[in-house]
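Undergrad: when you get a sec, could you give me coordinates for this:
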Amino acid sequence: TLLRCGAPIREINTVRRHLSRIKGGRLAVAAHPARVITYLISDVPGDDPALIASGPTIPDATTPLDALEILERYSIDIPEAVRSHLVSDDTAPKPHSPEFGLDRTIVQARACDALRAAEASANLAGVDVRVLGDDLEGEARELGGEHATMALTLQKDLKEPLLILSGGETSVTVSGEGRGGRNVEYLLGAISVLQGASNIHALAIDTDGIDGSEDNAGAIFGPNDWSRVQALKLDPATYLARNDAYSFFEALDGLIITGPTRTNVNDFRAILVLPKSM
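TA: Next up, the predicted model:
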């Protein structure tokens, strides 16, 4: 329900931590007095260890009442057992508890690592790069539209190829019954602005290989695809209204399907902007 409301991941994980017997540091408490060493691959904006997988071995600074406030703010119908638990629970390990004194946390990989690798590869190919950040959040379709507008603006005075990179984790407020995920919705938001603009290509994927709950990692789109959009009578606004970006890109044969990658450093988005004269 929180996902359908478009809640950001930090709010979703706050609720998760206080409705779990292992999250929010409880797994580490179960292991103590053994020393716990945690190796993490970050799939959350900002790389806060307490948010990654809801922090099974990391103490939690939030409270059960914080979780309750989030649920009430989105007007979610809360089962009475959940409400009672959140009102009365005081079992969450405290951040400065001596139990965690000898523990160690190591973040092995982050979204910024993926963006740096892409930047290095692009530079080797002679392409300039602009990195917008590895922790971008917000409504997916709106961010896609903003990035498309940026690409069009930059292209006006562009002399050399430019790659616009970004990472993070967007949200989708679900109002329709279509198939999709935040990366294909981001890309569909971008297409709604680009509408076949020349020499601009874009892709958006989830690095775990699964965009939301579908079988695709994301999708890809180029300027030559716009004529096919028109030929197939695919109206981006209609597909956005029913949150059906998956079907849109499926019709274009633009889905990127990798299968699960068994790792996850969150979303990866790239817009290649070429000078109009190329």
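
Undergrad: C-alpha from now on. contacts and neighbour counts both.
TA: Noted.

Undergrad: which stretch of helix or strand covers residue 193?
TA: Per DSSP states H and E, residue 193 falls inside helix 182-194.

Undergrad: and the next helix or strand after that helix, how far out from the chain's middle?
TA: As assigned by DSSP H and E, the chain's next helix or strand after helix 182-194 is strand 200-206. Centroid separation between strand 200-206 and its chain, computed with C-alpha atoms, centre = their mean, to the nearest Å, is 13 Å.

Undergrad: in the stretch 151-278 of the chain, what residue spans correspond to helices?
TA: Taking DSSP state H, counting those that start in this stretch to define them, one finds helices in the stretch 151-278 of the chain at 182-194, 225-231, 236-241, 245-251.

Undergrad: buried residues in the last one?
TA: Residues 245-249 are the ones in helix 245-251 that count as buried (16 or more other C-alpha atoms under 10 Å).

Undergrad: which helices and strands does that helix pack with?
TA: helix 182-194, helix 236-241 (3 or more C-alpha pairs under 8 Å, 6 or more residues apart in numbering; DSSP states H and E).

Undergrad: what angle separates the longest one from strand 200-206?
TA: So the one you mean is helix 182-194. Relative orientation of helix 182-194 versus strand 200-206 (axes from the mean of the first three to the mean of the last three C-alpha atoms, to 10 degrees): 160 degrees.

Undergrad: next, count neighbours for the residue lying closest to residue 249 once chain neighbours are set aside.
TA: Leaving aside its sequence neighbours, residue 249 sits nearest to residue 255 (C-alpha to C-alpha, 6 or more residues apart in numbering; 5.6 Å). By other C-alpha atoms under 10 Å, 24 other residues sit near residue 255.

Undergrad: how far away is residue 255 from residue 219?
TA: Taking C-alpha to C-alpha, to the nearest Å as the measure, residue 255 falls 4 Å from residue 219.

Undergrad: intersection of neighbour lists for those two?
TA: Counting by C-alpha atoms under 8 Å, 6 or more residues apart in numbering, the shared contacts of residue 255 and residue 219 are residue 249.

Undergrad: my read: residue 29 touches residue 95, true?
TA: No. Counting by C-alpha atoms under 8 Å, residue 29 does not reach residue 95; the two are 11.7 Å apart.

Undergrad: more neighbours: which of these two?
TA: Using other C-alpha under 10 Å as the criterion, residue 29 and residue 95 rank with residue 29 on top: 20 against 17.

Undergrad: other SSEs contacting the helix holding residue 193?
TA: In terms of contacts (3+ C-alpha pairs under 8 Å, 6+ apart), helix 182-194 is packed against helix 140-155, strand 200-206, strand 218-221, helix 236-241, helix 245-251.

Undergrad: one more sequence to fold, the one below, so I can look at both together:
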Amino acid sequence: MNPRDLLQAMFLSAIGRAHPREVIATYLPAPPKGRTVVVGAGKAAAAMALAVEEHWQPGYAISGAVVTRYGHVPPRPHGLSHRIEVLEAAHPVPDQASVDAAERMLSEVAGLTENDLVLCLMSGGASSLLTLPVEGLSLEQKQDINRQLLACGANIKDMNVIRRHLSRIKGGQLAKACAPAKVVTLAISDVPGDDPSVIGSGPTIPCTSSPGEALELLKRHGIRVPGSVLEHLECEARAHAADASPSTWNHNVSLIATPWKSLQAAAETARQAGFNAHVLSDSIEGESREVAKVHAEIARAVAHGKSSLQRPCVILSGGETTVTVNPLVPNRGRGGRAGEFCLGLALTLKGEPNIWALAADTDGIDGVEINAGALVTPDTVARSELAGLSLQHHLDRHDSYGFFKTLNDLVITGPTHTNVNDFRAILVL
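TA: Here you go, the predicted model:
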């Protein structure tokens, strides 16, 4: 197996380990005495709903609706009935369909009894796909806040604290609407640390943050918000400080797929091919280009025999890096954090022989482009120079898509119907 094929095989192994069809059956609860209502949101929500329909116990009815990103609905097997409706909305910036989906979820769980069950299917992307702004905040204003969050370099935890406190469905509010029915959440983690309250901003998970934290984060990241929003959060912060009453929850949550499990699947693929495999971490955060520098130096140390890691080997990592967009850069390009990592890696390695790499997003979409990520090879720098490309120029313009498209080194899978976030593999021969 050549290096390109091995890297892509590891990526596909990671995706396969996180696909709902492969893992959901183990986690399905027993049917209730009453109704079973399925709701959910995320890039994997449609695939999760389809897997539930395939595996749900015969003789017990289910109904409901989930929402996924446009174009992320998997094909339905012939003859499988449509018991769970699949809606589509926008990501990463919400649209009116995101608001309609949130209202639909609340209507699905209205009027339930203690004999009923709500099965909530959550995965990455739900924060955008399930949007219901607080009173006084318009969709247009919420969209502007989302764009600012995406550009400022805030990590996913900070972003979702803000989102929870600007929403009428996130931060456990969907679960409250389900009462007195039991709620079971099955989640695919796309967040460092696998905190269920961060996945999709936790619509069915008790909120662990405060309105005061959201106010502080808005200030720290320089997010411009309407005065009415600040007044709302200040009012909520005062109420939160005065309310010491405990919350009661008839709820449990299971993580059916995580970044760690997917990285372990990739490592096993590498070992079967005869390589040592090492997982650095499943929860690396930071600027993509800076994370790339550290990975490059680790790989270089291995290549030169200055590491406890023995070549030939594969170095794996996951998590969620960020890209802080410089608003002063003219003619910004296209790309996402995986591609930016690859640009930074190639720039640091400077054509180091015997080092190959792949970085991609496990949902199949790097940013908003058609590629999942990109490949770096020992001759990336040489081929780019022959093509008249400047690595530094493309990195400064955040134009990883244009750079790797010219070199024919984009990784394109299409929507994978799952999402355990960043995947990075470096092969040292």
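
Undergrad: give me the TM-score for this pair.
TA: Remark: TM-score between the superposed chains equals 0.94 [TM-score structural alignment, normalised by the length of the first structure]; 272 aligned residues with a C-alpha RMSD of 1.7 Å.

Undergrad: tabulate the helices and strands packed on helix 182-194 of the first structure (a markdown table), appending distance to residue 187 of the first structure.
TA: Formatted as a markdown table, these follow (distance: least, C-alpha to C-alpha, whole Å):
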| stretch | distance to residue 187 of the first structure |
| --- | --- |
| helix 140-155 | 6 |
| strand 200-206 | 6 |
| strand 218-221 | 7 |
| helix 236-241 | 10 |
| helix 245-251 | 8 |
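
Undergrad: quick one, which of these is nearest to residue 267 of the first structure?
TA: Between residue 267 of the first structure and these, the shortest separation by C-alpha to C-alpha is 4.4 Å, and it involves strand 200-206.

Undergrad: on that earlier part again, want to throw the helices and strands packed on helix 245-251 of the first structure into TSV with distance to residue 228 of the first structure and mean neighbour count?
TA: Putting those into TSV (distance: least, C-alpha to C-alpha, whole Å; neighbours: other C-alpha atoms under 10 Å) gives the following:
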stretch	distance to residue 228 of the first structure	mean neighbour count
helix 182-194	13	27
helix 236-241	12	16
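
Undergrad: now render those helices as CSV, adding distance to residue 175 of the first structure.
TA: Converted to CSV, those look like this (distance: least, C-alpha to C-alpha, whole Å):
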stretch, distance to residue 175 of the first structure
helix 182-194, 13
helix 236-241, 7
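
Undergrad: how about those, which one is nearest residue 139 of the first structure?
TA: Of all these, helix 182-194 sits nearest to residue 139 of the first structure, with 8.2 Å by C-alpha to C-alpha.

Undergrad: which part of the second structure matches that closest one?
TA: Against the second structure, the aligned range for helix 182-194 of the first structure is residues 337-349 (TM-score structural alignment).

Undergrad: how distant is the matching stretch from the center of its chain?
TA: The chain centre lies 20 Å from the centre of stretch 337-349 of the second structure; the measure is C-alpha atoms, centre = their mean.

Undergrad: what of stretch 74-84 of the first structure?
TA: For stretch 74-84 of the first structure, the distance to the chain centre is 26 Å (C-alpha atoms, centre = their mean).

Undergrad: the helix holding residue 193 of the first structure vs the second structure, average offset?
TA: In the superposition against the second structure, helix 182-194 of the first structure averages 0.5 Å from its aligned positions (mean C-alpha distance after the TM-score superposition for the first structure).

Undergrad: which other residues reach that helix?
TA: The contact list for helix 182-194 of the first structure, computed with C-alpha under 8 Å, 6+ apart, reads 140-149, 152, 170-172, 202-206, 211-212, 218-221, 236-237, 240, 243-246, 249, 267.

Undergrad: identify the residue of the second structure aligned to residue 53 of the first structure.
TA: Match for residue 53 of the first structure (TM-score structural alignment): residue 200.

Undergrad: swap that for residue 265 of the first structure, please
TA: Under TM-score structural alignment, residue 265 of the first structure pairs with residue 420 in the second structure.

Undergrad: returning to what we had before: export the helices of the stretch 151-278 of the first structure as CSV, with columns for distance to residue 46 of the first structure.
TA: Formatted as CSV, those follow (distance: least, C-alpha to C-alpha, whole Å):
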stretch, distance to residue 46 of the first structure
helix 182-194, 18
helix 225-231, 35
helix 236-241, 28
helix 245-251, 27
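
Undergrad: I'd like to know which of these lies nearest to residue 81 of the first structure.
TA: Closest to residue 81 of the first structure of the helices of the stretch 151-278 of the first structure, according to C-alpha to C-alpha: helix 182-194, at 31.6 Å.

Undergrad: what range does stretch 370-390 of the second structure cover in the first structure?
TA: Using TM-score structural alignment, stretch 370-390 of the second structure lines up with residues 215-235 of the first structure.

Undergrad: what is the distance between the matching stretch and the centre of its chain?
TA: On C-alpha atoms, centre = their mean, the centre of stretch 215-235 of the first structure falls 22 Å from that of its chain.

Undergrad: ok, residues contacting it?
TA: For stretch 215-235 of the first structure, the surrounding residues in contact (C-alpha under 8 Å, 6+ apart) are 181, 183-184, 187, 195-211, 248-249, 252, 254-259.

Undergrad: quick one: the strands in the stretch 51-200 of the second structure?
TA: Using DSSP state E, counting those that start in this stretch, the strands assigned to the stretch 51-200 of the second structure run over residues 63-69, 84-89, 117-122, 182-188.

Undergrad: residue 159 of the second structure is nearest to which of these?
TA: Judged by C-alpha to C-alpha, the one of the strands of the stretch 51-200 of the second structure that comes nearest to residue 159 of the second structure is strand 117-122, at 17.2 Å.

Undergrad: appreciated, that's everything.
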